[in-house]
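Participant: Model the following, please.
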Amino acid sequence: MTKEEAHQEIAELTKKINYYNEQYYLHDTSEISDYEFDMLLEKLIKLEDQFPEYKYPDSPSQRVGGTVTKAFDTVYHKTPMLSLSNSYSKEELEDFDRRVAKGLQGQSYEYFCELKFDGVALSLTYENGVLVRGVTRGDGVRGDDITNNVKTIRSIPLRLKGDYPLEFEARGEAFMPNHVFVRLNKDRIEVGEEPYANARNTTSGTLKMQDSAAVAKRKLDCYLYSMAGENIGVKTHSEAIEKLIKLGFNVSKTFRKCTNIGEVLDYINEWEHKRLELPLITDGIVIKVNSIAQQEQLGFTAKSPRWAMAYKYKSENAVTTLKGITYQVGRTGAITPVAELEPVLLAGTTVKRASLHNANEIQRLDLRVGDMVFVEKGGEIIPKVTGVDLTARTPELKPVNYIKRCPACGSELDRYEGEAVHYCRNTKGCPPQIKGRIEHFIQRKAMDINSLGERTIHLLYEKGLVKSPADLYDLSFDDVYQLEGFKELSSNNLLKGIELSKDTPFANVLFALGIRYVGKTVAEKLASHFKNIDNIIVADFDTLIAVPEIGERIASSIIRFFEDPSNVEEVERLKAAGVSMEVAESENTQVSDVLEGKTFVISGVFDNYSRDELKAAIQDHGGKVISAISGRLDYLVAGDKMGPAKREKAEQLGVNIISEAEFDALIK
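Facilitator: As a prediction, this is how the structure comes out:
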């Protein structure tokens, strides 16, 4: 492909991807499948790697991340991002309205109302229609430059359409949609990690991650709610909102213009319960004087504008009786206490159970069975007990004594240093742990045995046919056929699904083993580095933490797992059954081992290689390409247009910096 052809193809792919992205995120329309979209994006990325001179800052390829930022620069906001005064009652809003009327000295005015989203405030600067900077609110005067992370949020346009100001700021709220937060916590629980407390804090932590590729996987979203800058061509806030929509920004369509404070109160009442149907957390309403000229006339206090106020909804809670506490046992043996409640209506649903997290939380709340307890929905998603009505407590109620033995098998519980959670130590004989490990093993992201399910696993366990994942591969037709509800076809389908799983890639198998803290991404890193299970089993601590993104906690967990002879035996049984325990190499392209054990980072543009070709050349000679510069790196291969920061860091760490010609000399 010539440069001209590549340039044209990149332009066409960019146009298509931007169109499909806009249809999906702004208009809720999927014109192509996720797979087709990913293939277009992958094609674009490959072309940009081959012709880096046509990779522009607003390319859709920026959405996948990959840039690592070790420290975020501080940026001063041109216009301060002040916080709003809060009100919690109708009377306070009426007082605010009287102050506005007094400040405007008899002028007529109107309000603009919008929902207050519980996320992280961002300032996005656009120059000539292109996103050049994304900054957190920080202290309102200055924030952190997180541009690379902001670019991964697909609803934020990298290039604007229509008639845009030459330079301006768009301000909005980044958030994690409810379904993403729930799925993320489910994934964390699966690998034995504590779930996150709420979506807002998780969003904040995500935006400050160093690896933008990790941010991209979190699937954050953003609603825009204001413009700032000179000569932006609007006279009212409502005009600014309409302009944001026309420019291609994601704006929540829940706003309303109100002619008086009575209509504002109607809007607040309307959304008090309706907001619970939205895909994100809201905690109130923002009321603004609509006219920008009037906003300027009203001015600011030292901390907040006089022309705006936030009305905060009271956290919806209920009072009900704590009937008891039950204890759930997870796949990793983690014990989770659950409050059993007298059913109560809360945020539109009937709540019968609520999380108590761990023994520390029960002690902090000083819970007693029979107490009248306050229940809220944490982030309005997960019910939790937040307190006790001590005025209703009667003398006969006794403090809760946290269990010392597993509720499922009676084994003693352990509590590891530095952790709040108790664990059942009977990992091989505790029924919930056994069934949980098998359920984890067969899930889609692991072995993907979709002919098996929770009910069937329970039946197999109760019959004594399956007590570990390896037992699945010993099942016969007669074993399955005897199960309740199984006929010839369903029995054969189940066995066929188990047989097909033997071809599952090694990274999936490694995840399926259920090693604590080894999620899907970590399993992929380990499989790529070690190539087979035997190398992982014998790896020591230093060898493990030398793998990019494998920290001390993960390394220690892997070592503990394989120190248990029964786990090694399980691996050998799976291997004997034909389950893939090594990376399948389609062909061996290695031509020498001259770079064996050496690590490389590639940066810049090269004369004789595309980036993919250079990476392949390194691997062909036994070397390894990694993404980040560290003291363990052997070589930085520097091409034209390499960023000065990488060179400076490599020099500080004493890393060998070599040119394309010097690399050729190494392999020849």
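
Participant: hey, let's count contacts and neighbours off CA atoms from now on
Facilitator: Fine.

Participant: So which bits of the longest helix along the chain are buried?
Facilitator: Ranked by residue count, the top helix of the chain under DSSP state H comes out as helix 3-27. Buried residues in helix 3-27, defined by neighbour count with 16 or more other C-alpha atoms under 10 Å: 6-7, 9-10, 13-14, 16-18, 20-22, 24-26.

Participant: so after the host helix or strand of residue 283, what's the next helix or strand?
Facilitator: Residue 283 is part of strand 282-289 when elements are defined by DSSP states H and E. As assigned by DSSP H and E, the chain's next helix or strand after strand 282-289 is helix 292-298.

Participant: which parts of that next one are buried?
Facilitator: Neighbour-count burial for helix 292-298 [16+ other C-alpha under 10 Å]: 292, 294, 295, 298.

Participant: now, which of those sits nearest residue 95?
Facilitator: residue 298 (15.0 Å; C-alpha to C-alpha).

Participant: and that closest one, how far is that from residue 100?
Facilitator: Separation of residue 298 from residue 100 (C-alpha to C-alpha, to the nearest Å) stands at 7 Å.

Participant: What helices and strands are in contact with the one helix or strand residue 143 maps to?
Facilitator: For residue 143, the enclosing helix or strand under DSSP H and E is strand 142-144. Using 3 or more C-alpha pairs under 8 Å, 6 or more residues apart in numbering; DSSP states H and E, the elements in contact with strand 142-144 are strand 74-76, strand 130-136.

Participant: now the other sequence, so there's something to compare against:
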Amino acid sequence: MDLQLAEKRVKELHKLLNQYNYEYHVLDQPSIPDSDYDRLLKQLLEIEEQFPELTTADSPTQRVGSEILDMFEKVQHQSQMLSLGNAFNEQDVLDFDRRVRQLAGENVSYVCELKIDGLAVSLRYENGLFNLGATRGDGTTGENITANLRTIRSIPIRLNREVSMEVRGEAFMPKRSFEALNLQKAEKGEEAFANPRNAAAGSLRQLDPRIAASRNLDVFLYSVADIGETGVASHSDALNLLDTLGFKTNKERKKCENIEEVLAYIQKWTEERPNLPYEIDGIVIKVDSLKQQQELGTTAKSPRWAIAYKFPAEEVVTTLTGIELSVGRTGVITPTAILEPVRVAGTTVQRASLHNEDLIREKDIKIGDQVVVKKAGDIIPEVVNVLVDRRTGEEVDFHMPTHCLECNSELVRLDGEVALRCINPKCPAQIREGLIHFVSRTAMNIDGLGEKVISQLFKENLIQDVADIYKLTYEQLIQLERMGEKSATNLLQAIEASKVNSLERLLFGLGIRHVGAKAAKTLAQQFEHIDHLMDADYEQLTAINEIGEKMADSIVSYFGQEEAIALMNELKAVGVNLIYTGPKLVLIENSASIFAGKTVVLTGKLERIKRNDAKEKIESLGGNVAGSVSKKTDIVIAGEEAGSKLTKAQELGIEIWDEERLVEELNL
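Facilitator: Model prediction:
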């Protein structure tokens, strides 16, 4: 066969194999036997071996790469992957519907979808070719797992049209694949996976794509990241578009014209859930109209136009064999129930948080009790109640200690708090937990530096504060248990890479009391450099819209310590970035912008500027863009077909602009 004939045959085989793959893995309607598919694939492999130049990235032979990765690189999502708020009962769903109709009007329809219990992924296509796949990560930045996602046969390598887009979905392990995998592990004497979700996540985070390929994973796609480029007007239309492009979507979805139909859908799948060939942990409810979705907007974490109904938690009975205490990074002493191992909602549970001493007293919990256990939201194990009638008289009362288990300092209960707390700033447990928090994904995000490694480093006296992390050497790391040459090198690279993080990550990582991730970003945007924040006084801090009195006190107190000043100097010396590198804000006190310090709400359709662009520009000028109208709203910008938000603004006497005024103020 010459090159010209080979090229022609390769194109034919690509088309045939992609079609057969789609029929088998997406439609579940194979038109040829497996043996015929294998024969054609073998023929393609032979041609590619003879003519290597004909091997392309979208070839069906390239589903499984042989190259083992060193580590997963970080990638930015084109738009944020938000998490969903939760509903746990019918009233929560009705409340969600009421809030939606208050803001979007009475004429609202929903799309209900099964909530697949897997791993959220983002897939990016350029001119119809799959070129990047990533985990959700923190919603803004994920990990590049393209090589592993290519092994999932239901993910198309090439679409039916040459479009460029980013789509979102859930990768999962079918029940049949999960059972087969755990059978293999049992035969090898290895520990079984607890549930299909963990198995899917573990498979997709393997550095060797051949492992992921052997696990028989699947995927359902459920959204388009930038819907504005597609021309569709509803979520249901977007799902249909995904179907036409060759993606696999879940066909059990349903468009519901009212909340009663939504509740009926929930009831149906609560009953039929066990019959599905894959695990689901709830129902996702989304407003269908994209226009209404835009009007409803989002909070910092989740969209207001969607919610996840979680199935009622499974409850089981087991024995509480003991209560273990731990010291957190803020000094809080937390009791944890030690349980006889029991299966709950798909995993084996041996521990459950008891939160504090008051809860133990309130529920009359004794060591040796028979207790009812469930998973709150199908995730966090908790003790529901004690089966008092099963007591034998051998149960033992539990008493909280008077002194810290780690440093022996006297424990205190601060005014207004129920928790016992160790207030010794040099308590080893608090230092260790603070270090673990500093390197976590939502803070400095240092890959490979997890709880076990931090604990080893702390125990060996190699790190005592966060600055010490940046002084670690290869020779120190290689001495640690289970730390190989490659792992040590990768860890040092990850530590070095974290130095360039924007200031808000460092601020959150420092663990200043009351300062969460959102407040850290606000502070970083306002002050831009750590030195400016360190010099800020109480009045300057409380002048910021989102900074309250307790937080301001905590910040002033933290940076008033000599130890904190010394730590900032150490971080400077080792090259850690102390500057905010995100979108700039004009400081409120110096700003001539009309938006400075104002809360703004956008509603209706804007013709001359995209809503997200308007939001970014307003925030860059010191404004705060909110999703709903309240007494704290200063300006409402009303575009075409503005609805209930405009009405509410008029009722409250809030200043209202049209789009022309907005464009004028933004100098567009």
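
Participant: coming back round to it: could the buried residues of helix 292-298 of structure 1 be laid out in TSV, adding distance to residue 368 of structure 1?
Facilitator: Below are the buried residues of helix 292-298 of structure 1 laid out as TSV (distance: C-alpha to C-alpha, whole Å):
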residue	distance to residue 368 of structure 1
292	55
294	56
295	53
298	53
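
Participant: Including distance to residue 360 of structure 1 and mean neighbour count, could the helices and strands packed on strand 142-144 of structure 1 go into a markdown table?
Facilitator: Converted to a markdown table, those look like this (distance: least, C-alpha to C-alpha, whole Å; neighbours: other C-alpha atoms under 10 Å):
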| stretch | distance to residue 360 of structure 1 | mean neighbour count |
| --- | --- | --- |
| strand 74-76 | 38 | 16 |
| strand 130-136 | 34 | 22 |
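
Participant: Turn those strands into JSON lines, including distance to residue 390 of structure 1.
Facilitator: JSON lines is the format used below for these (distance: least, C-alpha to C-alpha, whole Å):
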{"stretch": "strand 74-76", "distance to residue 390 of structure 1": "47"}
{"stretch": "strand 130-136", "distance to residue 390 of structure 1": "41"}
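
Participant: neighbouring contacts of stretch 342-355 of structure 1?
Facilitator: The contact list for stretch 342-355 of structure 1, computed with C-alpha atoms under 8 Å, 6 or more residues apart in numbering, reads 273, 276, 316-323, 336-341, 375-377, 380, 382-385.

Participant: Could I have the buried ones of these as PyMOL selection syntax?
Facilitator: Burial among those is assessed by 16+ other C-alpha under 10 Å; the matching PyMOL selection reads:
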select buried, resi 276+317+318+319+320+321+322+323+336+337+338+339+340+341+375+376+377+380+383+384+385
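
Participant: The contacts of stretch 342-355 of structure 1 in strands, which ones?
Facilitator: Per DSSP state E, strands hold the following members of these: 317-323, 336-341, 375-377, 382-385.

Participant: and residue 183 of structure 1, which of the three is it?
Facilitator: helix (DSSP: H, G, I helix; E, B strand; the rest coil).

Participant: That one: neighbouring residues, count only.
Facilitator: When neighbours are defined as other C-alpha atoms under 10 Å, residue 183 of structure 1 has 11 of them.

Participant: And it, how far from residue 326 of structure 1?
Facilitator: In terms of C-alpha to C-alpha, residue 183 of structure 1 sits 24 Å off from residue 326 of structure 1.

Participant: And for residue 150 of structure 1?
Facilitator: Taking C-alpha to C-alpha, one finds residue 150 of structure 1 at 42 Å from residue 326 of structure 1.

Participant: One more: residue 184 of structure 1?
Facilitator: From residue 184 of structure 1 across to residue 326 of structure 1, the span is 25 Å (C-alpha to C-alpha).

Participant: Residue 628 of structure 1 now?
Facilitator: Counting by C-alpha to C-alpha - residue 628 of structure 1 and residue 326 of structure 1 are separated by 46 Å.

Participant: Settle it for me: which of these two has more neighbours?
Facilitator: Of the pair residue 628 of structure 1 and residue 326, residue 628 is the one with more neighbours under other C-alpha under 10 Å, namely 18 against 15.

Participant: and residue 329 of structure 2, what pairs with it in structure 1?
Facilitator: Counting by TM-score structural alignment, residue 329 of structure 2 corresponds to residue 331 in structure 1.

Participant: same thing with residue 435 of structure 2?
Facilitator: In structure 1, residue 435 of structure 2 lands on residue 438 (TM-score structural alignment).

Participant: residues in contact with the strand or helix carrying its match?
Facilitator: Counting by DSSP H and E, the element that carries residue 438 of structure 1 is helix 431-442. Here helix 431-442 of structure 1 makes contact (C-alpha under 8 Å, 6+ apart) with 190, 329-333, 408-409, 427-428, 446-450, 452-454, 457-458, 461, 467-469, 512-514.

Participant: C-terminal to that helix, which secondary structure element comes first?
Facilitator: Immediately after helix 431-442 of structure 1, counting by DSSP H and E, sits helix 454-462.

Participant: Enumerate the positions of that following helix that are buried.
Facilitator: For helix 454-462 of structure 1, a neighbour-count test (16+ other C-alpha under 10 Å) marks 456, 457, 458, 460, 461 as buried.

Participant: and which of those is nearest residue 589 of structure 1?
Facilitator: The nearest one, if we look at the buried residues of helix 454-462 of structure 1 relative to residue 589 of structure 1 and count by C-alpha to C-alpha, is residue 457, at 42.5 Å.

Participant: And the strands in the stretch 151-300 of structure 2, which stretches?
Facilitator: With DSSP state E, counting those that start in this stretch, the ranges of strands along the stretch 151-300 of structure 2 come out as 165-172, 218-224, 254-256, 280-287.
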